[in-house]
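Peer 1: Predicted model, plus sequence, below.
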Amino acid sequence: MSLTPTLADWQAKAAALTANLEIRAFIDDEFVAAASGETFATVNPATGDTLADVASCDAADADKAVTVARAAFERGDWARLAPTGRKLVMLRLATLMESHRDTLALLDTLDMGKPINSAQSDVSGAIGCIRHQAESIDKLYGEVAPTGDDTLALVLREPLGIVAAIVPWNFPLMMTAWKIGPALAAGNSVILKPSEKSPLSALYLASLAREAGLPRGVFQVLPGFGHTVGKALALSMEVNCLAFTGSTGVGKQLLQYAGQSNLKRVYLECGGKSPNIVFADCKDLDRVARHAAEAIFYNQGEVCIAGSRLLVENSVRDAFVDKLLAAAESMQPGDPLDPSSFMGAIVDRTQYERVLDYIRQGVEEGARLRMGGTSLDGPGLFIGPTVFDGVTDDMVIGREEIFGPVLSVFGFDTEEEAIAMANNSDYGLAAGFWSQDIDRIMRVTRRLHSGQVFVNNWAGGDQTVPFGGVKQSGNGRDKSHHSLEEYSELKSVWMSLSP
């Protein structure tokens, strides 16, 4: 492949890769068929072609993987391995991921339709996460409590046991890394359930994990459906923790399953309907308009923190929306294998029809359709940038998470009104605003009900800061050392030193 790969380069690599895909589950360090022999088709949404028929795991496979994971944990060759030992293995895994970067990116592009440049960026993020968590392993200290001379009190950190990670389809590999990175770093055995819409990169990662030297049974991958293998893991009496990214509805189900079983810990990163506020004092409206368009149309709008609610101060609203529409014109979807494509295909037919249905509802509710609103011609599942203006809080498109390239524009007159509108949501995953007024920046930042706030940017951050939400957007945190803490247990030790 050339130094700057072209569409033809990626097409050739895709043809070679799809001829030899790993489609089996990874259990007990081996690739195996599902116990039932059942499979499901994973489809390229850009073409409609079936990529492969993948093993469809169910409760029997979950039970076997849990038994293997528990044996690995009790064996202790990972859980009790010195932190520096775990660190070296995970750094090897990151290096292997880097050497297979194009393959991992291509698998996600083919599987769920994201542009190849975006997929490459995701892989880089996943590698960065594994490296960051590996480097954090030997830097998370326990404590010595303050006591009298006749006592020594220690606070130790220990792995939880078995972590089941259930990850979504929109950022398949990156979300996987965000879950398994800290869970493995803390010494747990991990069972990964990738989305049935995008299982291929997870199975490829399993082979790299084995090559990196993760002990037998410490990392396993069970492709399949949420209502079968996912539910079995959630109800297992041996699984100690569920780590989940996905819809709020499924998150609520997982909490119920935890209560019905062993009160396992459940860390959730769920839905979002994030407000992006533009105040009239912005210095460069053209730049802000470009970022506001990217905030919703990046990854076809299939982003949990997509800036799907755009709140614009009315004194600049008309001019700003015109600038945004001009910026969005260059963000039309194209072949995901073409490095020039900003957007790709919607992940599958179900999601495609769901997005189109929301667009129809927006029109019926009286919102002003300023751009898009229709699917594109061709065999793939493509929807162009869609912008509604004049949206109000009582409209479905202004309240519910669409998870597609659909932007709702609201107007406001005062700062108080903007804050109230931004917080008027069941969700609280992300929020952002644009202003040059430092006093306003400090006021608004504190008053937005959100797990993360972006000021004069959208979606900024790296592995040093936590990612997660409040309200019905969930309760867990990915990234940073805070995620590593979530996958460890505190143990208090009280020693009497009296003779």
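Peer 2: Happy to help now that I have it.
Peer 1: Could you use CA atoms for every contact and neighbour count after this?
Peer 2: Will do.
Peer 1: elements contacting the longest helix that the chain contains?
Peer 2: For the chain, the longest helix by residue count, based on DSSP state H, is helix 116-136. Under the contact definition 3 or more C-alpha pairs under 8 Å, 6 or more residues apart in numbering; DSSP states H and E, helix 116-136 sits against helix 83-99, helix 101-112, helix 172-185, helix 480-486.
Peer 1: let's bring in a second model and compare:
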Amino acid sequence: MASAFEYAPAPESRSVVDIAPSYGLFIDGEFAEAADGKVFKTVSPSTEEVLSEVAQAGTEDVDRAVKAARRAFEKWSALPGSERAKYLFRIARIIQERSRELAVLETLDNGKPIRETRDADLPLVAAHFFYYAGWADKLDHAGFGRRTTEGIAGATPRPLGVAGQIIPWNFPLLMLAWKIAPALATGNTVVLKPAETTPLSALFFADICRQAGLPKGVVNILTGYGDAGEALVAHPDVNKVAFTGSTAVGKAIARQIAGTGKKATLELGGKGANIVFDDAPVDQAVEGIVTGIFFNQGQVCCAGSRLLVQESVHDEVLHALKRRLSTLRLGDPLDKNTDIGAINSAEQLARIGALVETGEAEGAERWSAPCELPSAGYWFAPTLFTGVSQAHTVARDEIFGPVLSVLTFRTPDEAVAKANNTQYGLSAGIWTEKGSRILAVANKLRAGVVWANTFNKFDPTSPFGGYKESGFGREGGRHGLEAYLDV
């Protein structure tokens, strides 16, 4: 008798998306070659096949894009908010109409399971554009006027100008929506650089902008490497920098713009603590633990990569967690049954492997879920470490992969102390049946987002951001408007 259900393959069709053999840069409403003619290839992480050839932006291209955005800013910022809202609503509807196409594209280019792109990424992308479309004509009432002793009064907040935006590869289209939607709603124009390993969904979004009739130059997309991002941040006519990515690059950006007067939001790394108390419903908590660290193969800045379990239930939780991990299905990301997809790149896979080896060398005990890894592509089995102390590298460094470190605690105060013992401060989770304990512990955690009896739940109305080396500023919600306004 089989110990688990057998699943027949259920692949999503690749034919729903048409990927061109080559793509240019999107500047001033048109696709164009890079000034120096350079190109690079984007590869599917699950098969290592070349998907397309993409133009590689250089300094001259950055300058062209910023100038196009500056020209467009005058008319775009002068539009009534209700008119800007119409474009955002139109973009949101087109995203919904093309969501199946975009989900397949994102899975091919990123490696994450189609269930995630279809059921999480794309609905949230559309929701962000719908949400900020609703704000576009209400900025006078957002509470961002001049502050006086009597309250908030004064002139209408104004857009900053040209926003230079740099997004990562783990949620390419969703991070694009997080940044472009509030920027356009507030009257700014945009030059966005997607990650070099996942450029395709941003280029498809450029086509959506044309389909929606967005005025030329309002959104510009520059594909390329880190030098293009550095040139964008350094450009003297960029008024606002928005970056999501590693803490190291975030620090470099902060140094680069210091003293320039540019406004910035930095959403950086994390080492989130998922705290399970002895009264937590174990099965529910295990599902939350799995979601917290193995969603998108753990390539999530707010992943619950540190599991803090109360000592009295440690063995029970660990047994249930290992049993659950043994049922996860790793393989073809386009298969609707797949739980664990491919790691985004060979470089990221090597980093995960090196940190896991360090964990073993330092004496932590490794356990990996039994699964067969495909022969092609970049894969890593769901893994957890026990016997972990706060000094272990795997408990301190952001691995950005499907690797969980398990620690224990005895009292709520010890849980808080261990959770806060990190240079990061992006997210945390609490699992308990006591509402009073949730409130008491949450108020002591130095994390931008604290989930209670759930994890990795997002909503466009809720602000997201971190403390300490997880960055500063907030994206999402009313708070996300302020970063794009002169208040």
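Peer 2: Right, received. Where do you want to start? Since the model is a prediction, treat every value here as computed from it, not as a measurement.
Peer 1: about what we covered before: for the longest helix of the first structure, buried residues please.
Peer 2: 116-120, 122-136 (16 or more other C-alpha atoms under 10 Å).
Peer 1: contacting residues around the closest residue in space to residue 174 of the second structure that isn't next to it in sequence?
Peer 2: Spatially, and ignoring its direct neighbours in sequence, residue 174 of the second structure is nearest to residue 125 (5.2 Å; C-alpha to C-alpha, 6 or more residues apart in numbering). Contact analysis of residue 125 of the second structure by C-alpha atoms under 8 Å, 6 or more residues apart in numbering lists 92, 95, 173-174, 177-178.
Peer 1: ok, back up a step: for residue 44 of the first structure, find the nearest of the helices and strands packed on helix 116-136 of the first structure.
Peer 2: Taking C-alpha to C-alpha, helix 101-112 is the member of those nearest to residue 44 of the first structure, at 5.4 Å.
Peer 1: quick one: that closest one to the second structure mean distance?
Peer 2: Superposing on the second structure and averaging over aligned pairs (mean C-alpha distance after the TM-score superposition for the first structure), helix 101-112 of the first structure comes out at 1.1 Å.
Peer 1: Residue 135 of the second structure contacts residue 184, correct?
Peer 2: No: with contact defined as C-alpha atoms under 8 Å, residue 135 of the second structure does not count as touching residue 184 (10.5 Å).
Peer 1: can you tell me what part of the second structure stretch 401-418 of the first structure aligns to?
Peer 2: Mapped onto the second structure using TM-score structural alignment, stretch 401-418 of the first structure spans residues 398-415.
Peer 1: Contacts for the matching stretch next, please.
Peer 2: 269-271, 275, 293-294, 297-301, 304-312, 314, 343, 351-352, 355-356, 380-389, 394-395, 441.
Peer 1: tell me, what residue is most central in the first structure?
Peer 2: residue 175 (4.0 Å; C-alpha atoms, centre = their mean).
Peer 1: from what I can see that one touches residue 165, true?
Peer 2: No: look at residue 175 of the first structure against residue 165 with C-alpha under 8 Å: they stay out of range, at 9.7 Å.
Peer 1: Now do the helices in the stretch 201-350 of the second structure.
Peer 2: 226-234, 247-257, 282-294, 314-325, 346-361 (DSSP state H, counting those that start in this stretch).
Peer 1: Same list (those) but as JSON lines, adding mean neighbour count and distance to residue 405 of the second structure.
Peer 2: JSON lines is the format used below for these (neighbours: other C-alpha atoms under 10 Å; distance: least, C-alpha to C-alpha, whole Å):
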{"stretch": "helix 226-234", "mean neighbour count": "20", "distance to residue 405 of the second structure": "31"}
{"stretch": "helix 247-257", "mean neighbour count": "15", "distance to residue 405 of the second structure": "20"}
{"stretch": "helix 282-294", "mean neighbour count": "22", "distance to residue 405 of the second structure": "10"}
{"stretch": "helix 314-325", "mean neighbour count": "16", "distance to residue 405 of the second structure": "11"}
{"stretch": "helix 346-361", "mean neighbour count": "16", "distance to residue 405 of the second structure": "9"}
